[in-house]
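K.L.:
need a structure here:
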Amino acid sequence: MNLMNQGIDSTRIAAYGRQTASILLWIFLFLQWSLVQAQSPNNSAAAAQVRRMLSEQQIDENVLRNKLKSKGIDIDQMSPQEIMLQQNIIEETVREIQQEQSLQKSTLSKSDSLAKAFDPFQRKEIRSVLSDSSSAQDPMAKDSLRLQDSLPPSPVYGHDFFRNKSLGDFQSAQALTAPESYVLGPGDKINVLIFGRSQADLNYQINPSGFIQPNQMPKIFLTGLSLKQAREMLENKFASYYVFGNGQFTVTLQASRSVTVNVFGEVQRAGSYRLSGFHSAWAALIAAGGPTTMGSVRNIQVVRGNTRKTLDVYAFLRNPSETFDFALQNNDIVYVPVADKQVVVTGAVRRPMVYELIKTDGVKELVEMAGGLSAEASRDWAQVIRKDLREMRVLDINLSDVLNNAQKIILQDGDSIQFKAIASDLRNYVKAQGAFYHNGSYDLQATPTVQKLLAKAVLHPQAKDDIAFILRRNNDRTQQVLVADLKAIAKGLQEDLPLKSEDEVWVYEQARYASEFAIEITGEVREPFRRLFPYQEGLGLAQALELAGGLKPEAAAKGYVLRTNPLTPKRTAYFEVQLRPVPAVFRLEAGDQLVVLNKDTFVSDRTVRIMGDVPNAGIYRFDPSLRIKDMISLAGGFNESANRGEIEIFRVDFPEGQPTVRTTFKVKLDTAWRAMDPEFALQPYDVVVVRKIPQYYLQEMVNLSGEVNKEGPYNLNRRNVFFSELLRLAGGITSDGDLNNTVIDRKTPIKGKVFFDGRLAVKHARQIKYDPILRPGDQITVPRRLNMVIIKTRNTNFSSAGTQDSIIVTFQGKLDAKEYIYRYGGGVREVDTTDVYYKVKRQNGFEEVSRKSRLGMRHPSVRPGDEISVILVPQRPKSKLDDKKVDWDKLSAKMITLLTTLALLRTYF
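P.N.:
You can find the predicted model right below:
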């Protein structure tokens, strides 16, 4: 049951408006049961007043309900009399909420002051890593760790554990269950679960005084106790009020308190952080991004009042259980000083990085921090590079004595120590290469001679086992070649050759020394091949064809053998051989190539072609059996417009030894598409052309609309039909028709409008100059005659006086465009830098503009239905040449000189 939804009388709430919040809440809880029964009509208004008063006192309804339930008070299950008995506990709960809120405000204020005192950057914001109600299952906010994504890797060992969230993941995993060593304090929430004969699931929060208040029990002080100690004490206390056996009582941390921790010194983001009290100092360092490159990871200080603890990251990495030895409390300070001593480790160690050392650390401890020496490291010595005040020094140390504790070397800040590796060159070996079963390297001590190496590497049966080559590398990187007679060594006739380090023993296969030549078959066989044969050996022709899978069906009856003697490769002989049947005695020799030809190789690919008025023009391979009828049928017959009685033939003849002759002739056809000349036959490369019937046309239509007596579509009964003829067929125009503005909208061959004077077309009928010829698809429109003229007011004085875009006047007879503008448009709004033009747009869309002439400007005439507008065109700027005056004296002198020269030339030449 929601507290805010209980009915309550608004007048009674107002009577208590000036009382304290605790008394108001108690009365409210006392009356809620009875008022629910009454169902007062003022319930919603009264609930709103209660909600407002609780908001003014900053008391959250859910927090109050949960606190009462944790103390064993559930008002939903209680009568008004039972609520009266719990008055003291209810009032105390309200006061606890107010005290906790006051304490949190003072703690934050104190933390801000402390942060300002220690923070050189005067950060004002406290970064909240956990909310106040953070549960133990969510000990650290993910957003605080996400800040580290932008931090670069650090060369110092231990820093990346803060930057790559390794420690953060560890903390989150550990936080799933509270440790027994966790110290309780104000704000912690615990859960008491009893599952014996008595059953109870109770939640409590430690108040600022350090107590919890179980229902019907005395207060219990828990602050400062570990979770283990608190469990033992609570089990003893509750045993007096509940019945349970051994193992039937548990206490767990349900939600930890929040604490404010200040992180200063050499960290990435110094400042104040609000964390769960469950966390250790590690979490604060993670939230701050960890130490900077010069920050210490061995001497981190955790300050609590006058108490200091030292946090050593290296010690934690050796023993992670130390994480909870640094539990945080409110206002703790984590300070990261500058590292006292950092040493660079390189060379043959498992983890070469920069390490921080403390006073007691030496080289041996440094090797342990670096993960120990690597497998190839030398245990004899190491080298320290030290920078003194004036120079760099190199110090050699006896690593064996250091590791055996016979000597302790203390390093200085800035030292660089390099651990040397044993020489990695592989030298004490010999190699077996070539025709061996086991090629590779062998121990020189186990195989010191050629014979012992051959026994281990084992020769192939195909190996040339009478000779071996030993390639020996000299110190100057040159090679020496030694020859071993293997048969003589095996018979004891020659001493076995000793081997040296890095010798390579080569034994080659016999095939390397064999002379091999190919027999090749190409062309029209199923599986062409090229195979190697020994010199002076061959293969029968029949067997060779069988080896190639036999002849293809398209293979010719003969082929050619190209014989090249391997000993004289620049000479080739040619033999023609029969392949059907195959001669039994013919043999292919090593070096021969058999070429099997296609039987169509000698047949030229001759064609004939049909074109013209047929559905499917095409090219066909010529054959004497092909006739004219066949070609027409293959082309899909004739088109509807084709001339079926006659075709044309374009032919080319090839006289023996003469230039080609091209001829053209016609062939008459009968109704069966056969040539009427029985002697006619197609020849290679003929082109058959089917012509179209002259002037073959289907119905061609135009459409006439507008002011005519007979509108609609008309057929063009011949090629050239004039407009005047169509108008006569339509019965002429109506009394309102306007021939002057007749227009033709043409679709083909060029899309657009055809302008003409319809009156002149009728007057001069069938004259191309005046009467247009119609084309299929034309749309002819005769508009209605109008007795008005439209004047556009833009650029006129009329537009200055009003907002009207145009005016309409009646047609005034023979006036030009300018006269209409000045008579009805108030004249032109002229500008000195512009030229004035008048444009007339006819009713059919034709436009006419003023034009300049020798006698001045000529303006277009106006007809009924026209639209007049004014165009202002900027004047072309005058050049200097326009303003320059003509020097007539100089011009006359030049003209006289030119005429004199021409007269002299004419006289003498």
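K.L.:
make it CA atoms for all contacts and neighbour counts henceforth
P.N.:
Will do.
K.L.:
Distance from the chain centre to the host helix or strand of residue 896, please.
P.N.:
Assigned by DSSP states H and E, residue 896 belongs to helix 888-908. Here helix 888-908 is found 82 Å from its chain centre; the criterion is CA atoms, centre = their mean, to the nearest Å.
K.L.:
what helices or strands is it leaning on?
P.N.:
Packed against helix 888-908, as judged by 3 or more CA pairs under 8 Å, 6 or more residues apart in numbering; DSSP states H and E, are no other helices or strands.
K.L.:
mind listing what's buried in that helix?
P.N.:
Buried residues in helix 888-908, counted by 16 or more other CA atoms under 10 Å: none are found.
K.L.:
this one next, for a side-by-side:
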Amino acid sequence: MRTKDKLSHFIHCILFYPAVFLLLALTGSYQASAQAATRSRVDQLSDEDVQNFYERAQASGLSEAQIEQAAMSQGYTLDDIAKMRKRITALRAQSSRPLSQSVIDKQTGRTLPPDLSRRTDSLTITRKDTSKKLRVFGASLFENANLSFEPNLRIATPRNYVVGPDDEIKIDISGASTGNFELKVSPDGTVKIPDLAPIFVSGLTIEQAEQRIIDRLRKGGYQGLGTAGSGTSANITLTNIRSIRVTLVGEVVRPGTYTISSLGSAFNALYLAGGPNPETGSFRKISVIRGNRVVRTIDLYDYILRADQRDNIQLRDQDVIRVADYETHVELKGQVRRPAIFEVLPGETLKTVLGFAGGFADDAYRASITLRRNTSRERRIVTISEDQIGAFIPQGGDKYEVGKILERYENRVQVAGAVMRPGDYSLEPGLETVRQLINRADGLRKDAFTNRASIMRERPDMDRENLSFDLGKLMRGEIADIPLMRQDSLTVLSIRDLREKYYVIIEGAVNLPDSIEFVANMSVADLVAQAGGFQEGAKPNLVEVARRIRQDSAGIRATKLEIYRFAIDRNLQITSMKSDSGTSAEFKLKPFDIVYIRTSPNYEEQQQVYVYGEIMQPGNYSIFSREERISDLIKRAGGLKPQAYITGAQFKRKGIIIGNDLSRILTDSGIEENLLLRAQDTLYIPKRPEIVGVEGAVLNSSAVSYKEDYKFGDYISEAGGTTDNARKSKAYIVYPNGRKARTHHFLFFSFRPKVYPGSTIVVPFKPLESNKLSTAERLGILSLLTTVSIALVNILLR
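P.N.:
Sure, this is the predicted structure:
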């Protein structure tokens, strides 16, 4: 009765919802024959109409099966219902998935179910482990967001794929007869072809289902279908695939039941569950249980190490995946390619574990491995030799460490210094003595110091000792050859190693004065050429060479150096030479000589001064005479303009104002203020300023307009007067030409300096009284004096 009530309610909804009515009240009669495949009116509906139908049908409270039964009761076929279901499923999947994910495969037309489980937690983000703790091998496999093991929709349907409810099968008939059917497997495991009895396909492989459907179609009217020579063929493909539910139990990160695609694999389900728990779970004993029977045991090491996917089987509905507890964990660190914590199965040896770790690193010490093993009470150390590795059986909790080879050589000897090929050589037959080592190094260089060579040898107690010998005699056979030992290091000195580094110096009027490496047979002209030649102002006929005195003498010489003088023309030819010894032989430089190239006394580079402001011809002027002065510069510049303010003229040297009076200089050029010009001097002639500055200990530091009848004190009053901490008697004025004038005192009279336009009046502040006593200090001293006074009175009265 309840189903009937819902069906009546559904028919009632059809009457009130035009969109649903449009779907079900399809006009025209449907031809039942499979050969008359006409286009369904469902294909003409828009996605919006289909979405409205789905939402309103859900609101009616009926299940999908009841809605289909109501539609069939009104004369609509399974083909119409299948097409509507397909469109509703596609719209639901599209709205529930991110836009970036593909819902429908364009090549196969196959879609994933919309209700699949998704892993969206933080485990999908690959993290870089910054801790030094070793991780369980394989734990990072299921943390990689780029390795989800999702099934590929573009592959052909596996022939062993087991058909189940909600799968959709498409049948294309071509040839002498044509037809097109899209069939959905019902919950009872059948597909319904119009005018044919339901065909049971659930539990069959896709290949078996295909044979059963073709056989039924052949009996239902498609004569010769699938038979060779009949001209009619059928192609059956899987379009929409169903979802299945699998359960993961045991030591997984997130045990539970997950919905996956029917094409999903064991690895896909493990990924959704986060994989085995690295702390407790086994990566090598993962059971796939189907119908209470273990159908596959998965060892993830096969996939990680050898990319073997034989255990990645396709799952079926209600499969159970159980991750067992690990039995044996061992830790392998040190000089191996993949240090980690590894899981060991019974029968596996330490050699197997080394294989898991990628084997020894290049610099590993392979002679033995150190093991720290737990006992019932404490730990113990075990040393595993290289020949025991293949048979050694690990135990739970073992910690293996592979060391690094020593930084030493078992057969190395070295030669360094003045040989043709210095370096490391192997101590072997044919290279066992000093002479053989030097011959192997292609012999001595020409600069070798053969009177002495040395061997640095390592003693048995690791101390080092030096063995010196006459290398020349050894090479000539005058003394016995010296046998070499492992780690010996032979050093052959060069004659350059036993002296200072030879150089000569050139200074003065050359383009590149520098210290230059000495070479034999070098002349002064050669040195000048290496120094870039003479400068423009050089005086070639006055070249000096200072030479060290190298010979020993019985007493102390009065002179410290030997001096040689040359005259060289600009073609670098010596025209004459003078020396303290008077020799005139051809002169060659010796180590540590210093060559001086003098500058001509009459040579000077152009030196400029700059004049600007209220002058007829401002700009740069070269100093043409050593006697040229300020007044001469003004004349060369054409004199002053009419509006020039002579009193404020500023003459600067190296950026500093030199106080002078230009009006006096122009009146009398012989006065001392008329300075000689120097390079980079500047002269500024301003216009007459109209203000006077007042600053320092005044109430309002400001600029005051100049007035003819104002005196020094008037300008201070214009600035608000002085402050309480002003030193009035020390007030002074700075004139625009850089001069300064202060207040003078005579008896009780003060004489203030005269004020000119552009001047600045400065009133200094009184210095801070840093040693002034505070009130508390004064009271303390007064109290002390009172106490002392009372004590003195008492003493006197006694």
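K.L.:
residues contacting residue 113 of structure 2?
P.N.:
Shown in contact with residue 113 of structure 2 (CA atoms under 8 Å, 6 or more residues apart in numbering): 89, 93, 240-243, 261.
K.L.:
nearest to residue 608 of structure 2, of those?
P.N.:
residue 93 (88.3 Å; CA to CA).
K.L.:
Okay, the closest one and residue 117 of structure 2: tell me how far apart.
P.N.:
Relative to residue 117 of structure 2, residue 93 of structure 2 is positioned 13 Å away (CA to CA, to the nearest Å).
K.L.:
the more surrounded of the two?
P.N.:
Taking other CA atoms under 10 Å, residue 93 of structure 2 and residue 117 do not tie; residue 93 has more neighbours (20 against 16).
K.L.:
Residues in contact with stretch 219-235 of structure 1: which ones?
P.N.:
With contacts defined as CA under 8 Å, 6+ apart, stretch 219-235 of structure 1 is touched by 179-186, 206, 210-214, 249-253.
K.L.:
next one: it to chain centre, how far?
P.N.:
So, by CA atoms, centre = their mean, the centroid of stretch 219-235 of structure 1 is 59 Å from its chain's centroid.
K.L.:
Go through that stretch and flag the buried ones.
P.N.:
Judged by neighbour count using 16+ other CA under 10 Å, the buried positions of stretch 219-235 of structure 1 are 220-223, 225-227, 229-231, 234-235.
K.L.:
Also stretch 148-164 of structure 2?
P.N.:
Those would be 148-151, 153, 161-164, for stretch 148-164 of structure 2 by 16+ other CA under 10 Å.
K.L.:
List just the nearest of those residues to residue 601 of structure 2.
P.N.:
Sorting the buried residues of stretch 148-164 of structure 2 by how near they are to residue 601 of structure 2, with CA to CA, puts residue 148 at the top with 89.7 Å.
K.L.:
hmm, back to that, Throw the contacts of residue 113 of structure 2 into TSV and include distance to residue 760 of structure 2 and secondary structure, thanks.
P.N.:
What follows is these, written out as TSV (distance: CA to CA, whole Å; DSSP: H, G, I helix; E, B strand; the rest coil):
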residue	distance to residue 760 of structure 2	secondary structure
89	94	helix
93	88	helix
240	98	coil
241	99	coil
242	99	coil
243	97	strand
261	95	strand
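K.L.:
For the stretch 351-500 of structure 1, which segments are assigned as strands?
P.N.:
354-356, 377-387, 392-398, 416-421, 429-434, 440-443, 467-473, 479-485 (DSSP state E, counting those that start in this stretch).
K.L.:
er, the stretch 201-350 of structure 2 actually
P.N.:
Taking DSSP E, counting those that start in this stretch as the test, the strands found in the stretch 201-350 of structure 2 are 232-238, 243-250, 256-261, 281-289, 294-298, 320-325, 329-334, 340-343.
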